[in-house]
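**Student:** Below are the sequence and a predicted model; questions follow.
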Amino acid sequence: MLTYIPPERRPANKPTEKPWLLLLLAFVWLWPGIIDHDLWKPNEPVLHAAIQSLLAGGNVWVPEVAGQVYVEQPPLYVWVGSVLQAALSPWLMSEFTAIRLTTVIFMSIGLACAGGAGRHLLGRRHGRSVVLILIGCVGLMLAGHRMDAWAITFAGFAMSLYAMTRANDHTAWAGFGLALGWVWVFLSSSLSELFLVIIIAISMLVFARWRSRRYAMILVMALLMAVPVLCVWPYAMYQSNPAAFAVWWQHYAFGGFGGWNHSVLGHEFGYYFEVALWYVFPAWPLAVWTFMKRDKVDHRVWQVCGVWLLIGVLWLGLMRETYTENALILLLPLAVLGAAQLDSLRRGAVSFLNWFGVMLFGALAIFLWLGFAAMNFGWPAKLAERSAYFSPYYHPDFDYFPITIALLFTLLWLWAVTRKHVRGRQAVTNWAAGMTLGWSLLMTLFLPWLDAAKSYRPVVTQFEAALHPNTLQRLQNGSDCLYINAKDNKAGVLAWQAYSSVNINMEDAQACHYRLLQLKADDAQVAGGWQILWQGHRPREDYEHFVLVHKQQFDALF
C-alpha cells in the first residue's frame, strides 16, 4: 500500500560526507610550501635573522636583524620559531622547516576555531563547510604557507570569533578564549588589530540578545586576563631598550596606521575592494547568496558576522597601508555566512561553480605538468625557453619522491571531481581540493625551480665559487672578513648570514679587505683603490645587484 508522507515529515537523508576526508584534505593543504625550501622574500629572511639573533643570545624582547633592532612586528612568531628550531633542528628537520612549523601550528588552530565557530553559529556539519570555504580561498593559501606572523594573527581572529560563539554555553572558556585571541593578535600584529577585535566584541552589546550578565562577565574576564599579559612585552622592551621602545611607539605601534607620533589615515580608494574580489573568493559569492536567503538564517549569525564585517570594512578603509594580508579580517565572517545557506544553492549555481573549478584547476594541473616536463626535458620548447628565462640558475632536478606525491595528488583530485550528484557542499569541497592540488603541484614539481629564482642561495654560491680557495679559507677562519654596510645593504647581510660561511663584519669597515656593495644594475663603479672581483644578482632583479670589491690600498671607499 502506498502512503504519502509530506516533505516536512520525511526522514532526513543520511549524510554522505566523511569527516576524515575533510581532516585529510586540511592536513594535505597545510604542508605544501612548508618543507625544505629556502627563504623567500619579503618576510622570511627577516624573521629568520631575528630568530638567529635570539638563539645567539640576543635580547628576547627586542630581536635584531642585520645589526638593527627589529620592532616592525611583535616577537611572538620569533619566540615560537626559535623554540621549534632549537628543539627540532638539525636532528629532525632543517632550520627553515622547523621555524615554519610555527605557521602550521597556528593555521591548524585557526582552522579548528573557525570550524568550531561555524558549528556553534550554524549547527552540526556546518563547521566543515566553513573550513572548506577557508582553504579554498586564495588569500589564506598565500598567508598560510610561509614564515609569516599573519598565521598567528589569523589564529587570534579565529579564536576570538569562536570564543564569542561560546558565550551562551560556556562562560569560563569564552572568557579565556577571548583573552587568548586578543593576546595572539597583539603579539603578532599591532595595537590596531588588537583594538579591532576588542571593539568587535564590545559592539555586540548593542543587540538585546548579547546584553546579558553572562556576556558582560565574559568581556570583563577577558579584559582582566588579557591586559596584564598584553603589557608584558611593551614594558619589558621599554626596560631593556628604551630607544627601541620609542621607535616602536612612534612608528609601528598601530601597524598599518603608523605610530603614535606618525599616524596617517586613508589610502588609494578601492584598493581593498579589488583585492577582496580574488582574495576571499569563493567566500564572498556564497555570502551574497546567504544574504539573498537571509530570512532563513538565525539573527545571531547576522549580528556576529555583520558587526565583524562592518567594523572590518571601516578599519580597512581608514588604514594607511595597502597590504593584501589585511583583507584576512574579512575572511572569517564571509566564510561563516557562505556556509550558512550552502546546501540551498540552486542547481545551476552549483553546476557552474563545480564546472568552473574543474576546468580552472584541471587546466592549471596540465600546465604545471607541462612546465615540469619543459624545465627538465626541454619539451615543449617554447615553455622551456620561458622557464629558463625566469629561473636561469635552475638545473634539471628529477627527484622521484616529490613527483610521486604530485602524481598521487593529481589522481586523488580526479577521483574527487568525478563524483555524481554534486550539491553545494560537494562543489565547495571540489573547489578546495582543486586549490590544494594547484598549490601542491607548485610546491612539489616546481619547488627547486622556484628556489633557484626566489632564493639568494645561488647568488651566494656564485660568490664563494668566484673566490680563490685561499681567500675563501681566510674569510671563513676569521683571519680576514667581509664588510657589509647593514644600513645600505640589508638584503646582502640577510642573504650572506643565511647561506654563507664567511666572517661578516658590519661595524668596522677598515678591518676588512673585502666589501660587499649593493648597487643598481647600471651602476658598477667603485672608488679608486678597490678592485671588482665578482658581481651577481637574483634573476630579473634590477635593484639588488651585489658587487664584491677587494682593497688594493688603504683608501676609504666612503
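**Tutor:** Sure thing, it's come through. Numbers count the residues shown, from 1 in each chain.
**Student:** contacts, neighbours, all on C-alpha from now
**Tutor:** OK.
**Student:** For the helix or strand harbouring Ala243, buried residues please.
**Tutor:** For Ala243, the element it lies in under DSSP states H and E is helix 242-247. Within helix 242-247, the residues scored as buried using 16 or more other CA atoms under 10 Å are 244-247.
**Student:** what does stretch 199-206 give?
**Tutor:** 200-201, 203-204.
**Student:** So which of the residues you listed is the closest to Leu472?
**Tutor:** Using CA to CA, Ile200 comes nearest to Leu472 of these, at 57.5 Å.
**Student:** Setting the sequence-adjacent residues aside, check what's closest to that closest one.
**Tutor:** Spatial nearest neighbour of Ile200, excluding adjacent residues (CA to CA, 6 or more residues apart in numbering): Trp308 at 6.0 Å.
**Student:** tell me which strands and helices the helix or strand where the one you found lies is in contact with?
**Tutor:** Element membership of Trp308 [criterion: DSSP H and E] is helix 299-318. On a contact count with 3 or more CA pairs under 8 Å, 6 or more residues apart in numbering; DSSP states H and E, helix 299-318 meets helix 95-122, helix 191-203, helix 328-340.
**Student:** Out of those helices, which gets nearest to Ala373?
**Tutor:** In terms of CA to CA, the element of the helices and strands packed on helix 299-318 nearest to Ala373 is helix 95-122, at 27.2 Å.
**Student:** Please find the angle between the direction vectors of that closest one and helix 299-318.
**Tutor:** Helix 95-122 and helix 299-318 are oriented at 130 degrees to each other (axes from the mean of the first three to the mean of the last three CA atoms, to 10 degrees).
**Student:** Can you mark which positions in helix 95-122 are buried?
**Tutor:** 95-104, 106-122.
**Student:** Was I right to think Asn430 contacts Thr418?
**Tutor:** No - at 9.6 Å, Asn430 and Thr418 do not qualify as touching, with contact defined as CA atoms under 8 Å.
**Student:** In terms of packing, which of the two has more residues around it?
**Tutor:** Taking neighbours as other CA atoms under 10 Å, Asn430 and Thr418 compare with Asn430 leading, 27 against 11.
**Student:** Which residue, other than its chain neighbours, is closest to Met435?
**Tutor:** Gly136 (5.8 Å).
**Student:** And that neighbour, how close does it get to Trp369?
**Tutor:** 21 Å (CA to CA, to the nearest Å).
**Student:** more crowded one of the two?
**Tutor:** Remark: of Gly136 and Trp369, Gly136 carries more neighbours, 25 against 18, as counted by other CA under 10 Å.
**Student:** need the contact list for the more buried one.
**Tutor:** 281-282, 428, 431-433, 435-436 (CA atoms under 8 Å, 6 or more residues apart in numbering).
**Student:** And here is the other one:
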Amino acid sequence: MKPVRLPAAATLALPRWALYALGLLYILPGLIGRDPWKDDAGSFGIMWTMANGGLADWLAPNIAGLPVADEGPLAFWLGAICIKLFGWLVGDVNAARISTIAIFITGTVSVWYTAFHLGRRPEAQPLRLAFGGQPEPNDYGRTLADTAALIYLGCLGLLLFSHETLAVTLQGSLVAYFLYRAVRYVETPGIRNATLIGLALGGLVLTRGWLTPVTLVLTLFLSARFLKLPRVRTLSHMGAACITALAIAMIWVLPATMAQPYGLNPVGSWFAWNASQLGLPSWNSFKSFVRIGIWFFWPALPFAGWAIYAWRRQNHLLHIVLPLSFVAALTLLVLCDPAPENGDLLKLLPPLAIMAAFGLPTMKRSAINFIDWFSVMVLTMLASIVWLFWAAKLTGWPAQFAKNALKQVPGFKPEFDVLLVLVAAIATIGWFFLVYWRVSRRPSVLWRAVVLSSGGLILLWILLMTLFLPDLNYSKSYASVAKQIAAAMPEGSNCIDSNVGAPQRASFAYFGKLPFAGVHDREKCELLLLQDSVKVKDDREALRPPKGRNWKMLWEGRRPSDRDERFRLYQRLD
C-alpha cells in the first residue's frame, strides 16, 4: 500500500512570486559588495586573465602567468564571457558573478522540473480517498517540486558554495540538469533526450573532467535496465549521448592539443589530474565523508533516508530508484578520491533533495509540526544572536560579545552602514511575517515546514552578508595587502617572480595590478615576491631569495587577520 495519504488542500502550490523572491534573496546576498575571498579568488583570477588576455589564455587556463590546468575550462569561460560583456557596466568581479547567478538558476530550475515530472507519475500519487478530494497529479507534482526546490535551497553545503565562482558549483548544477534529462529519457526514450543527456555530460567533462560523467552514464544505463527498458535501444541511446559529450569536449581538447599554448600541454595535465582523483576507498576518506556530510547535506539527508524507508514496500519506483542510484554511485566516486574537496559533494545535493521531497509527504503531521517549531525557535534565536553581536561590535556592550566579534579582525574599525542595516532589518521583518503566517493561518500545505527552515537559513545568510560584510571583506580579502605591495614597488618595475598561491596571485594581480611574470619570463624579473609562514622555528628556515645575487627587501607584511601567512618583496640589485 502506498505510504502517502493527502487531501487536495495539502498540495496548494507555493505562489510563484514567493519562490522567485526566495531565490533572489538566496543568491544575491554574498555576491553584491563582496571582494573575491581566498576561497574563490583563484577561480576569479582565471576568468579575469582570460577576459584580458588572448586565445592562449582561453585554451590554457592560468592566473596572470601561473598555469592552472587541473579542472576543465567551461566554468572559467562562462565567467570570462560575462566579464567581457558586462565588466564595463558593473565591474569585473560582479560581472563574473553573473555567471554564478545563471549557474544557480540552472541547478534550482532543474531540481524543480525533475521533481515535478517524477511527482506526477502514477506510482508516486497518494492513495485515492474513499470520498474523493485527493490532489490531481499535476497539483501534487507542483507541490513536490516546490518542496524539492526549498530543500535544495535549505542545504548548508549549497549555501556555502553557490555564491562562489568555482567549477564545482557549475558541476553541481549540471548534475541537476542531467537528472532532469535522465527522467525525461526514462519517460520518453528517444534520440532527442539522449542527445540532451550528452549535452549535460559534455558540459561536465569540460567542467571537472570525465570521471563524474562516466559514472552518471553507467548508472543511468544500469537504472534503465532495472526499470525494464529495452537493452539494445538503451545501449544505442547511451552511445549517442556519449558521442555528443565527446564532440562537446573536443571544442577544447583539439585546439588546446594542437596549439600547445605557451608551450604547455593543458590537456595532458588535465588527464593527469583526472587520474589522480581515482583510487581505492579508504577508512580516512569514509570518515571524512561522514564528518562533512552530516552538515553538508542537512536537511536533505534525513528526509531522503526517510523516503527510502517509507517507500520500501513499493517496487520499481522511478522517484526512488533513479535518485538513489545516482546518490550511491556518486558517493562511491567521492570515496574513491584520495583527496576529496568539500565542494565536490555538491553533485550529491540534487538527487538527495529530489528524493527528500518524496519523504516529506509520508511523515506524520506531528513530525512536520515539530520541524516547523524547531525551525522557528532555533533560527530566530540564531538571528537574534547575530544582531546582538553586530550591536556589541559597534557599541562595545555586552563587552564579551564585542571582544569575541572583534578578535577575529584585529585593527578593524566597525562603521554604521545605513543601507546594509536597512536590508538586514527588512529581511528580519519579513521573517517575523513568515512566522506570523504560520502561527495565525496554521496552513496544512505540505511545504510549510521546509519554507520556514529555508526562509530562516536565508535570513541568517542575509544578516551575515550585510551586518558583517565589511568585517568579512577585511579578514578574507587580499585587497589591502595588494595595495601595500603596489605602493612599495619601485617605479618602472614591470616583472615580478613569485611563489604565492593561486588566490593570492589573483588578488594581487587584480587589486594591485602587479605585473607578474608570464609562463616563461621568470628569469628576467628584477622583483621577487615570496610567501611563507611566520610560524617557523628558526629565521633561517624562512624562504629566501636565490643565492648568488644581491637582493634588497623592500616590504614585508600580511593580512591583519592571518597569523600564519607572510609576504616579502625583494628587489634584485645586480
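**Tutor:** Here it is on my side, so go on. Model, not experiment: these values are computed from the prediction.
**Student:** Overlay them and tell me the TM-score.
**Tutor:** Overlay of the two chains. TM-score (TM-score structural alignment, normalised by the length of the first structure): 0.87; 530 aligned residues with a CA RMSD of 2.9 Å.
**Student:** In the first structure, what residue corresponds to Leu406 of the second structure?
**Tutor:** Residue pairing (TM-score structural alignment): Leu406 of the second structure is matched to Ala388 of the first structure.
**Student:** so where is the lengthiest helix in the second structure in the first structure?
**Tutor:** The longest helix of the second structure (DSSP state H) is helix 365-395. With TM-score structural alignment applied, helix 365-395 of the second structure matches the range 347-377 in the first structure.
**Student:** roughly how far apart are the match of Leu406 of the second structure and Tyr456 of the first structure?
**Tutor:** 17 Å.
**Student:** before we move on, what about Cys481 of the first structure?
**Tutor:** 20 Å.
**Student:** Residue in the second structure paired with the residue nearest to Met435 of the first structure?
**Tutor:** Match for Gly136 of the first structure (TM-score structural alignment): Gly154.
**Student:** For Thr219 of the second structure, see how far away its match is.
**Tutor:** With CA to CA as the criterion, Gly154 of the second structure and Thr219 of the second structure are 27 Å apart.
**Student:** Please name the nearest non-neighbouring residue to Leu406 of the second structure.
**Tutor:** That would be Lys393: by CA to CA, 6+ apart, it lies 6.6 Å from Leu406 of the second structure.
**Student:** wait, what's in contact with the one you found?
**Tutor:** By CA under 8 Å, 6+ apart, the neighbours of Lys393 of the second structure are 401-403, 405-406, 414.
**Student:** Leaving out chain neighbours, which residue sits closest to the residue opposite Leu318 of the second structure in the first structure once aligned?
**Tutor:** Mapped onto the first structure by TM-score structural alignment, Leu318 of the second structure lines up with Arg300. Excluding its sequence neighbours, the residue lying closest to Arg300 of the first structure (CA to CA, 6+ apart) is Leu121, at 7.3 Å.
**Student:** which residue lines up with the one you found in the second structure?
**Tutor:** Looks like Leu121 of the first structure aligns to Leu118 there (TM-score structural alignment).
**Student:** Report the contact partners of that match.
**Tutor:** By CA under 8 Å, 6+ apart, the neighbours of Leu118 of the second structure are 124, 141, 183, 318-319.
**Student:** quick check, Leu533 of the first structure in a strand?
**Tutor:** Yes - Leu533 of the first structure sits within a strand when classified using DSSP: H, G, I helix; E, B strand; the rest coil.
**Student:** Around it, count how many other residues there are.
**Tutor:** 13.
**Student:** ok, it touching Val549?
**Tutor:** Yes - between Leu533 of the first structure and Val549 there is a contact under CA under 8 Å: 5.6 Å.
**Student:** which residues does the nearest residue to Phe289 of the second structure once chain neighbours are set aside contact?
**Tutor:** Nearest residue to Phe289 of the second structure in three dimensions, chain neighbours excluded: Leu335, at 7.3 Å (CA to CA, 6+ apart). Listed by CA under 8 Å, 6+ apart, the contact set of Leu335 of the second structure reads 280-282, 285-286, 289.
**Student:** mean distance, the helix or strand containing Ala491 of the first structure to its aligned residues in the second structure?
**Tutor:** In this assignment (DSSP H and E), Ala491 of the first structure forms part of helix 490-499. On superposition with the second structure, the mean distance recorded for helix 490-499 of the first structure (mean CA distance after the TM-score superposition for the first structure) is 2.9 Å.
**Student:** what packs against that helix?
**Tutor:** Counting by 3+ CA pairs under 8 Å, 6+ apart, helix 490-499 of the first structure packs on helix 44-55, helix 457-466.
**Student:** What are the buried residues along the longest one?
**Tutor:** Read it as helix 44-55 of the first structure. 44-55.
**Student:** got it, and the shortest one?
**Tutor:** By 16+ other CA under 10 Å, the buried positions in helix 457-466 of the first structure come out as 457-460, 463-464.
**Student:** can you check stretch 433-442 of the second structure too?
**Tutor:** 434-435, 438.
**Student:** I'd like the distance from that stretch to the chain centre, please.
**Tutor:** 32 Å (CA atoms, centre = their mean, to the nearest Å).
**Student:** picking up where we left off before, Lys293 of the first structure is nearest to which of the helices and strands packed on helix 490-499 of the first structure?
**Tutor:** Once those are compared by CA to CA, helix 44-55 is nearest, at 43.1 Å.
**Student:** Show where the following helix or strand past that closest one falls in the second structure, residue numbers please.
**Tutor:** Downstream of helix 44-55 of the first structure, the next assigned helix or strand under DSSP H and E is strand 64-65. Aligned by TM-score structural alignment, strand 64-65 of the first structure falls on residues 62-63 of the second structure.
**Student:** Give me the nearest residue to Gln408 of the second structure, chain neighbours excluded.
**Tutor:** Ser561 (6.2 Å).
**Student:** can you check Pro398 of the second structure too?
**Tutor:** Ala392 (5.7 Å).
**Student:** my guess is the one you found contacts Ala399, does it?
**Tutor:** Yes - when contacts are counted by CA under 8 Å, Ala392 of the second structure is listed as touching Ala399 (7.1 Å).
**Student:** What's the local residue count around Ala527 of the first structure?
**Tutor:** 11.
**Student:** er, Gly266 of the first structure I mean
**Tutor:** Neighbours of Gly266 of the first structure (other CA under 10 Å): 14.
**Student:** How about Val423 of the second structure?
**Tutor:** For Val423 of the second structure, using other CA under 10 Å, the count is 16.
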